[in-house]
Every structure is written in C-alpha cells, then in structure tokens.
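A.B. asks: next come a sequence and a model predicted from it.
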Amino acid sequence: MAGISVSLSPLNLDIRYFSCSSSSSFSSSPLPLSLHLPKRSSSSSSSSSIVRCQAVEGDKRGAKRNVFDNASNLLTNFLSGGNLGSMPIAEGAVSDLVGKPLFFSLYNWFLQHGSVYKLAFGPKAFVVVSDPMVVRHILRENAFSYDKGVLADILEPIMGKGLIPADLDTWKQRRRVIAPGFHNSYLEAMVKTFTTCSERTISKFDKLLEAKGYGGQNSIELDLEAEFSSLALDVIGLSVFNYDFGSVTKESPVIKAVYGTLFEAEHRSTFYIPYWKLPFASCIVPRQRKFQRDLKIINDCLDELIRNAKESRQETDVEKLQQRDYLNLKDASLLRFLVDMRGVDVDDRQLRDDLMTMLIAGHETTAAVLTWAVFLLAQNPDKMKKAQAEVDSVLGSDRPTYESLKKLQYIRLIVVESLRLYPQPPLLIRRSLKPDVLPGGYKGDKDGYPIPAGTDVFLSVYNLHRSPYFWDNPHDFEPERFLVERKNEEIEGWAGFDPSRSPGALYPNEIISDFALLPFGGGPRKCVGDQFALMESTVALAMLLQKFDVGLRGTPESVELVTGATIHTKNGLWCNLRTRSDLQ
C-alpha cells in the first residue's frame, strides 16, 4: 500500500524534455551511471559505483546548447523569471536529456545551486527542493497551503477522487475514514496474506527448479521484477478487495487490464503534452481506446466487489471494527472495513476511486522496493549472507509471523535502505495555494525565498536521500547506517538522526531522520499504508532469502533505469536463482 500518498511523479519531463544545467551535462552511457560527489568518508561498498550517476565536464555544456534551448530559457526568464526573486537558477536545455531520468539532473543541479533553486524550462519555472528543513516546512508545517497541483490533473481520469489526486476537502474526509482501517489487528492478519502470496511465488520457483533439475541444472534464470509485480498484485487484491487475482500462476482479462492501466498511469506521468485531454482522443487514439476498455474491465470488477460487500454489510462502530478477530475473519479486506463502518454512507463511485488508487499505488511501490533490494544484495554477497543468517536464526524453516517479523531487524533495514537509494517515487509534486516564504535550507539564503501562489514545487526525495550533507557515504548500500545515532552540530535547524524520536517504530522514518529520509512522504498527507507496504516487502524478501541464493545474470551496469510512477528497470531484473542447499 506504499503508494497511497506517493505521487506518481508526473512531469517527469525527464524522459524526453529536460536536460542539464548551464554548467554540466550527462554522458550517453547506459544507466545506472556513476556520480562524482563530495564524500564524507573514504569508505565505499562494492555497490557504490553502480548506484551513482556520472556527470561529465561542465565546460562542454555551453557548446551543446542550440537555438531551441536558448529560446526555451529566454521564454522562461521572460514569463516567470522575476517571480522567484533571487533564488538560484538552473537553466534546462531540451537537447541534452533525451531518454534520461529527471532526478539525475536535479541531483547535479542541487550540488551546483544548493538546496532550493528555480528550474527554468520553456514557459514554465519550477522550484526544486532538496533540503529536509524546507521539505518539513512544506509537508508538515504548512501542509494545507499546498496541494498536488498538476499531479491531480494527470491522475484524476484514472483515480478519480482517490487519496492521491483528491482535492483538500475530499482528502480530509476520506483520510479520516481510510486511516483507521490500517490498525494493528488488520496488519497482523495481513502478514498471513503476505506469507500466503509469497509461498505461491516460492512454490513456482521450486517447480521451475525441479523441471530444470531433470536436465542436470540446479539454477534458473528469472525476471524477478516481473515476479515481484505479480506477487504484489495478488497481495493487493486479497488484502484490499478480497479478490484473488492469482497472477503468480495465471493470466486473466482483469489482470491484463490492471497492467494496462498501470502502464497508462506511468505513460501519463512521463509525457509532457496531455494529448488524452483533447476532444475525441479516447475514441481516436488506439492507446486511449485500449485504456478505456481496460478501465471498464477493472471498474466492472470493483463495482461487483463493492456490491457484494454492501449486500453482506454488518454496520458497526470503528472501535468494534478494529476489535474483530481478523486472523479468523473470512473477509478481512479493507473494503469490508470501509463498507461496515457506521455513519459512512459513501457512494460507490468514491469507494471505487479509493480502491483504484490503492490498487495502482500500492502495487507499484512494493514491486519496485523488492526489485532494488535484490539488485543491491546481489552486489553485496556479504550482506546477503548476513541477511540469510538472520532469517535462519529467527525463522528456521518456519514462515514469518507478525511477531517474528519484529525480530527480522536486518531485513527491515535492507528494505528501508533500498528505499533510500531508490525512492518510490523520486519526486513529490506540490503547488502553493497562497504566497509563502520557503526557508533557505542548508547553505541557502537565511532570509528564505518568497514564492507566489501557484508555484509548482518539486520535492526531490532522491536528492534528500543521497545528500552528502545529511548522510555519510550517501551512495553506498549500508543498511547498518540506521542503527547509529547521528547528532548534528553543523547544520542549524536540523535535529539529526535519532531513533529515540519515534519509539517503537519498526522502520526508520521521517521523524527519526527529521525529514532527511522520506520513504512515504510526511506530515498530514503521508501515506496511510506505509507499515503495510514495509511489512509486505519484509515478508517477501525474508522468504526469498530463506530458500534461495540470488545473483545477477549480467553485470550491474546492464540493469538500466527508467522512471515513471516508480524507479524501475528498462528490461527487467534478470537473476540466477539457486536453492541454498545446493551451495551448502
């Protein structure tokens, strides 16, 4: 459920339309690239060269700018240049970033221009924020002075008034209804669902290995990103709708429609011109006709599930709903909770929007987290062995339970470290509803930066998570980093990293890190399903490592990044799986 507050990073003009700043550009080598950054320490993990992006020499940048680039930036400065005062400016050039993710360039500009800067592009200017103190100001201290802006425009045809694109009034109403559904008894019962769905995936791998074994082979090649995607879809179906997609082992029109809708959501989040809003586009454009068919299949399925749930409605108070015996309840889904809640007579359309939002957002993020966790572990066999040793000690041959999950500390830290290095999504989008003054942030203007109403702001989670000012060895895969308190004596206004600030928390969060770590947003509009997603990822990863050793089929450099709703691979994460007993 990780994506309920997760913006699908629209205006990832990255893929086609942005480029580097006036002093640097990116090479054309395959992603992931490596990045040259100021280092706080000389130590480095074996994955450090893989999880960095590399900038080339800046003096080549000016020669590359063409007439169109210059016209684009001139237009920006003419139309919006004076609105943001003395804020540092990073000028975008259209010609340099074809096919490269925006967040790489935003990072490069962050190192050059600081924590808050204006990105000038064509007729529009955006404010890019890469500082925890400024993010805290926007997400928590002034949360209701900002809305989702362009994000809502892009996602409304897909998610309606679900939590992500909802206007402020609708969001407040639905948040009060949905948030109680993720109570402890529900999460405890969902661990059983996570385990059941993960067992399907493990069983599938076992059967493939068994078939290979007849030919004398004891390993198989699989696209684990695709397998994790199927696993996450099954989990969402059972836990949210009480519907078994069974996508690990079969295909159906509904499953195909779900993936078609996911692809369209990603397409819209990365395409600059919203051509789908043109009159008759849904009838004329083949892609949009298919999208409408897919949407109808899913909506018909959700409508039937909602109708069935309402026919067996057992209305009661929230407190009694939370006290149900969810471990033995036949239908423990979130839909059942929402339908049975007394005093909430929501129409079917709003329920469907809620469910669609959870389906798309919750599925995408969990699959991505597991993909990058395996990618990182495969490059760090010592950390994989350490994780497996913890799984052996805590679980043995048993399956995870709610209580044993609490003891899988290192697995949990791996999940969060994967989210730090590959945040899902790498950007959050906000728009100011009224004039505001943003804090200057670290090394910024002490008087801050005034912004007018209507300013579009990119909160770069990627920059936050890899900031050399707030993290030691920011590009290295070090799950152990979260075990160490970091007292801050250098940066005014930042409280440092202190686990004691969030007692009882199973996973590091924005409170512990004072907004330097933002895996699920922060403030009032933080993801309501963060614990659900983290537990789901922990169970799935533990069960995979319990049974298998995993290695990349090719080199890490061959795993190319693309972005849309999440950071994912271009051609899948192809891995070699071997049962651990074969190597012992």
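C.D. replies: Cool, the structure landed. Numbers count the residues shown, from 1 in each chain.

A.B. asks: when you work out contacts or count neighbours from here on, use the C-alpha atoms and nothing else.
C.D. replies: Will do.

A.B. asks: where along the stretch 51-200 of the chain do the helices fall?
C.D. replies: 61-64, 67-80, 102-113, 132-136, 150-159, 168-178, 184-213 (DSSP state H, counting those that start in this stretch).

A.B. asks: what's the spacing between the second one and its chain's center?
C.D. replies: Relative to the chain's own centre, helix 67-80 is displaced by 32 Å; criterion: C-alpha atoms, centre = their mean, to the nearest Å.

A.B. asks: show me what that helix is packed against.
C.D. replies: strand 116-121, strand 124-129 (3 or more C-alpha pairs under 8 Å, 6 or more residues apart in numbering; DSSP states H and E).

A.B. asks: how about the ones you listed in CSV, adding distance to G62 and mean neighbour count?
C.D. replies: Listed next are the helices and strands packed on helix 67-80 as CSV, based on distance: least, C-alpha to C-alpha, whole Å; neighbours: other C-alpha atoms under 10 Å:
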stretch, distance to G62, mean neighbour count
strand 116-121, 16, 26
strand 124-129, 21, 23
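
A.B. asks: below is an additional structure, to be compared with the one above:
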Amino acid sequence: MTRITAIDGSRISNFLWFQRDPLSFLLHASKLGDMVSIEASKKYPTYVVSAPDLIKEILVTKDKYFEKGRAASILSRTVGNGLLTSEGETHRRQQKMIRPAFYKEHLLHYANKIVQKANATDFQVEKEFNMSQRMMELTLEIITVTMFGKEVGEKKAEIAESVDTIIYQAAKTLFSPLPIPFKFPTPGNRKHHQSNEKINEFIYQLISDQKKTGATKDTLLHMLLATTYENGESLPEEEIRDQLVTMLLAGHETTATALTWAWYLLAKHPEIEEKFHEELTNKLGGRQPTFEDVRDLPYTETIFQETIRLYPPAWIILRESLSEVEVGGDTYPRKTTFMISPFAIHRKPPYFDEAEKFLPERFMDHPSPPTFSYFPFSGGPRACIGSNFAMMEAILILATIGQKYRFRLVEPQDIELVPLVSLRVKGGLNMVANSR
C-alpha cells in the first residue's frame, strides 16, 4: 500500500504559502501523512517526508541514491567544494581528513579556549543589548581560535557582517523559484561577491601566516596543511580554503543562533532557569567549567537538547534522487526532491508529549525518542561532523556565562522566526543582564 498523500490546495497556492512561511507549511504537511506530495513540478516532483523510518531510508540505508542537489550548488558559491557541499568519494575522503580535528584529545584543548572566550564576554548590567549579536561574536571568536589558531581581532565586525550577508543571500536564492545566476551583477549578487572576497582575504592570510610560522598546533588548519594525498602531494590551498570557509560558516552561526534561543527560553521559564542556576552552583561553586565538567552538568545539557528540539540548527534537509529509487515501498523517479524538516518532526505529538512546550526534563530518565524523530544535527553519513564540538561548546558557554548573569527579555518585543541557514530571531533578541 502506498504511503503517499497529496497535499490539499493548488500547486501555486502551496508554493506561495511555502515562500511566505515555510515553517507553517512544513508543519501542516507533516500532519497530513508520512510522504506528502506537494506537486511543486510535474517533471521534478517534491515530497515532504515526516516518518522516521522513511527518513532513515533516505539519509542512511539508501544515502548513495541521493545528493544535496540545488542546496549544495548554491552553498558552493561561498564554500566551494568543502565538506558541506562535496558528494560521493570526495565527501568520504574529506570526512576522513577532517574527523581527527574533533577527536577527544583536541576537544580537551578546545574546551579551555571556549571557556576563556565565554568568560571574557561581559554584559553591562541593566543595559539593553542584542543577544543574537553577542552570541554571533562569541562563537565567531571561538571558531577562529580553536579551528584556525588565530584571534579574529579587529576583523571581527567585518567577518561577522560578511557571514551574515552570505547566509541571507544563500537562503534567499535557495528558496527562490527562479534563482538568478551568480555571475549576474544584481545588488544581492554584488554583496555576496564582496563578502566572499573579504572572507577569502581573511582565510588566505591565515593559511599564509601558518605556512610561514607554523606557530599553531592542534587546529584544523594545522592538520590540513600537514595532510597529503596518497601520492605525497600536499593539499592545494584552494581545498584548504574551502574547508576553512565551510567551518567558519557552519561552525559558528548555527551554534550562536541555538544559544540565543536557549537564553530566550530560560528567560521565559524562570522555574527552569532556577534549576539551571542551582546546578551551576552545586557542581561548579563559582569556578570556571572544564571539559570534565560537561558530563557533570546534565540539566544544562538537557536545556540545550530541548532548545535544539524546538529550534534545530538544521530546520530543513534537502535530498535529490540521483536515479530511480524505492522508498517505503513506493518508487520515485530521478530528480525527485525530498524535504525533511527536523523543525516539524520534533514537534509531532506521536514522538513528544506536549511537543510545543519547553521541557528539558523530557531528556532525563525517559526512554529515548525513536531514531530520526529527534535529529537536530541531521543524520547518516552526512550528519554534522562537529556535533560533539557544538554540544560541548554550548554547555560550556551556558555554564560560564550563566554563573555570572541571568537575563530578562526586553518587553514588549515581537519574537518572529526567520528560517535562513538556521532559525534566527528576526531583528535579533533584545535582553537585559542582571548580575547573579
């Protein structure tokens, strides 16, 4: 029996709905069935996939039948052929090359840097500030000093603005029905090119400095420069550049956005915030956290787990079939697009009780949710390679800053979701800090 359900409404009305509000569209589609046809194109059909077993087929069991397709093509305008966009054997080779940067011995080194940067992040008491911006700046500093062995320094504002422009333009292009070729000199494309140039200048300078001095060890940059092909040749600078830019974009924006939502949710739930502060007091007693403390802060961990359930870093995952493929007993032609939304699936009542509520306790002493009903870092061979780093970074930042401050929301304030690469707060989140 087929598991395909057709969505209600015309092709045009559904397209306009998705363009206007993709999150509500995906929530609606996820409630209609396991595999929902949205008739985006008769030639290249599109489906919203909402059943964990079907998602596992696409992302794991039959992943070789799929590629990222258009999403990778658009992202490659900035990151080139890095880990985020490469396919097939190239992707497998790159994974093998980069994975050691996230081994435990390196995480131990990164943890100290994370705490140092978080501890240096000061908030003026009783003065309004933009939490989104502060978390972006903090995670940018962390990714550059841990992965590249370099302080971003005076270029922080410039690089942050360039990353912001690239993410906005990429999201705008990805969900456009008729994406304008990158070479056309539209205002958006010009901004994108200018931002690429600024990031390239920063990255190539890092590579040059490291080659000259060899000063930094235990970093991704150092590892890439030491890597050779089977024939003994070093990696070309362009490939190193692609991996570093990939890490720059993917390694700080998503974590910063998730942390922003965590502070928002804590401010909205004072009883949970109180338990959070109790754990920090009991386990740390005012001292700075270390790598060893990450496992000893279970409630802090569940706060972040629950945050990325409600606001997952990857709110949508796109896959395109390379050939005819069978999924869930139904056969789909080549060039079929499958849309998988962790945002929608994480909010489905069959998998989570009171799914719309912020309940960190659901991750403590409860049965684990079914595989692929909770997958904030995607899954399968293309799952986020830095997920352990991101979890450690988030817990250490929450613990370090949470020991010194509690935050309250500026009211009134409209909180609106903006689905770009990650789920941002429109205009940023305005808060006020109080000393603990």
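C.D. replies: The structure has been received and is ready for your questions. These figures come from a predicted structure and were not determined experimentally.

A.B. asks: if we can go back for a sec, can you redo the helices and strands packed on helix 67-80 of the first structure as TSV with distance to V391 of the first structure?
C.D. replies: As requested, those are arranged in TSV below (distance: least, C-alpha to C-alpha, whole Å):
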stretch	distance to V391 of the first structure
strand 116-121	43
strand 124-129	39
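
A.B. asks: D300 of the first structure is nearest to which of the helices of the stretch 51-200 of the first structure?
C.D. replies: Comparison of these against D300 of the first structure by C-alpha to C-alpha identifies helix 150-159 as nearest, at 14.1 Å.

A.B. asks: which residues of the second structure does that closest one align to?
C.D. replies: The alignment of helix 150-159 of the first structure onto the second structure (TM-score structural alignment) covers residues 70-79.

A.B. asks: and the matching stretch, what's buried?
C.D. replies: Using 16 or more other C-alpha atoms under 10 Å as the test for burial, stretch 70-79 of the second structure gives A71, A72, S73, I74, L75, S76, R77, T78, V79.

A.B. asks: what's the average distance of it to the first structure?
C.D. replies: In the superposition against the first structure, stretch 70-79 of the second structure averages 1.2 Å from its aligned positions (mean C-alpha distance after the TM-score superposition for the first structure).

A.B. asks: what's that stretch in contact with?
C.D. replies: Applying C-alpha atoms under 8 Å, 6 or more residues apart in numbering, the external contacts of stretch 70-79 of the second structure come out as 82, 84-86, 166, 170, 173-174, 182, 196, 242-243, 245-246, 318.

A.B. asks: what residue of the second structure matches up with G362 of the first structure?
C.D. replies: Under the alignment (TM-score structural alignment), G362 of the first structure pairs with G251 of the second structure.

A.B. asks: residues contacting the spatially closest residue to its match that is not a sequence neighbour?
C.D. replies: Spatially, and ignoring its direct neighbours in sequence, G251 of the second structure is nearest to I143 (6.5 Å; C-alpha to C-alpha, 6 or more residues apart in numbering). Listed by C-alpha under 8 Å, 6+ apart, the contact partners of I143 of the second structure are M247, L248, G251, H252.

A.B. asks: pretty sure L321 of the first structure is touching F337, no?
C.D. replies: Yes: in terms of C-alpha atoms under 8 Å, L321 of the first structure counts as a neighbour of F337; the distance is 6.9 Å.

A.B. asks: who has more neighbours out of the two?
C.D. replies: Neighbour count, other C-alpha atoms under 10 Å: between L321 of the first structure and F337, F337 has more, with 26 against 23.

A.B. asks: map that one across to the second structure for me.
C.D. replies: Superposed on the second structure with TM-score structural alignment, F337 of the first structure falls opposite M223.

A.B. asks: its match belongs to a helix, doesn't it?
C.D. replies: Yes: assessed with DSSP: H, G, I helix; E, B strand; the rest coil, M223 of the second structure lies in a helix.

A.B. asks: and the closest residue to it other than its chain neighbours, how far from R408 of the second structure?
C.D. replies: Among residues not flanking M223 of the second structure along the chain, A101 sits closest, at 7.5 Å (C-alpha to C-alpha, 6+ apart). Per C-alpha to C-alpha, to the nearest Å, A101 of the second structure is found 37 Å from R408 of the second structure.

A.B. asks: compare these two (neighbour count), which wins?
C.D. replies: Counting neighbours by other C-alpha under 10 Å for A101 of the second structure and for R408 shows that A101 has the greater number, 22 against 19.

A.B. asks: nearest to L297 of the second structure among the contacts of stretch 70-79 of the second structure?
C.D. replies: Distances from L297 of the second structure to these, taken by C-alpha to C-alpha, are shortest for T246, at 30.1 Å.

A.B. asks: just list the residues touching the closest one, thanks.
C.D. replies: Applying C-alpha under 8 Å, 6+ apart, the residues contacting T246 of the second structure are V79, G82, L83, L84.

A.B. asks: give me the number of residues near the third one?
C.D. replies: In other words, L83 of the second structure. Neighbour count of L83 of the second structure, defined by other C-alpha under 10 Å: 23.
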